[in-house]
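**Student:** build me a structure from this.
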Amino acid sequence: MTNSQNMSADILNYIGLAARARKVATGETALKAIQSKKASFVIIASDASDNTKKKFSDKCKFYDVDYVIWNSADALSHAIGKNNRMVIAILDRGFAQKLKEKLGG
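**Tutor:** This is a model prediction of the structure:
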């Protein structure tokens, strides 16, 4: 495994940890979390549709929530143990801060 693969696996494991702690929201629930300012950080799959990317990035900008477009929907879905997830909102500030650091933000 290369260093970037190790880092990617580490980040996905951390997202899985947040999911097991019940500190993530996906899909429409993620959208509601952004609007209610409960989301601390949002991860949008790089292979999500342009419409989905625009919808969530616009909401994040409007509600001043940090976000990143990163990795594939398959990788993100697998990390949280669900199928076909394009967007993951992290609801805990601690998890969000650590993920931002790991993603270089």
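
**Student:** from here on, just use CA atoms for contacts and neighbour counts.
**Tutor:** OK.

**Student:** contact partners for the spatially most central residue of the chain?
**Tutor:** By C-alpha atoms, centre = their mean, the chain has its centre lying nearest to residue 43, at 2.5 Å. Contacts for residue 43 (C-alpha atoms under 8 Å, 6 or more residues apart in numbering) come out as 67-70, 87-89.

**Student:** I'd like the structure of this one too, to check against the first:
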Amino acid sequence: MNNKIWGLVGLAARARKICFGADSVEQEMKKKKVKLVLIAQDSSERTKTKFQKLCKENQTECLIIGDIETLSKSIGKVNKAIIGIEEENIAKQIQKINYGGESIG
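**Tutor:** Modelled structure (predicted):
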């Protein structure tokens, strides 16, 4: 997976512009703070389905990307399958890189 994406996720974490874990991401989505949701590919099907539905309802972009270990490591935590990015510019950059658009650096 693209190291630039994980670098941006880490940047958002250091700026305290993320939330992680199912409950926290869901709460922040309801407050309309989350601009992008990252879900680990190896998270449960139930979790993926639940958050894909929530993202659709809240008109929030959702990416199924990486694995739990990689997502967790990028934010300096352990066993986190869901990350919500709250910074709009970082969310847009991650989407650009993921979809093969212009990359940074």
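
**Student:** can you give me the helices in structure 2?
**Tutor:** 3-14, 22-30, 45-57, 68-75, 88-98 (DSSP state H).

**Student:** corresponding residues in structure 1 for the first one?
**Tutor:** On structure 1, the counterpart of helix 3-14 of structure 2 by TM-score structural alignment is residues 9-20.

**Student:** measure residue 80 of structure 1 to residue 25 of structure 1 for me?
**Tutor:** Distance of residue 80 of structure 1 to residue 25 of structure 1, computed by C-alpha to C-alpha, to the nearest Å: 10 Å.

**Student:** as CSV, the contacts of residue 43 of structure 1 with neighbour count would be great.
**Tutor:** Putting the contacts of residue 43 of structure 1 into CSV (neighbours: other C-alpha atoms under 10 Å) gives the following:
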residue, neighbour count
67, 22
68, 17
69, 15
70, 17
87, 28
88, 26
89, 26
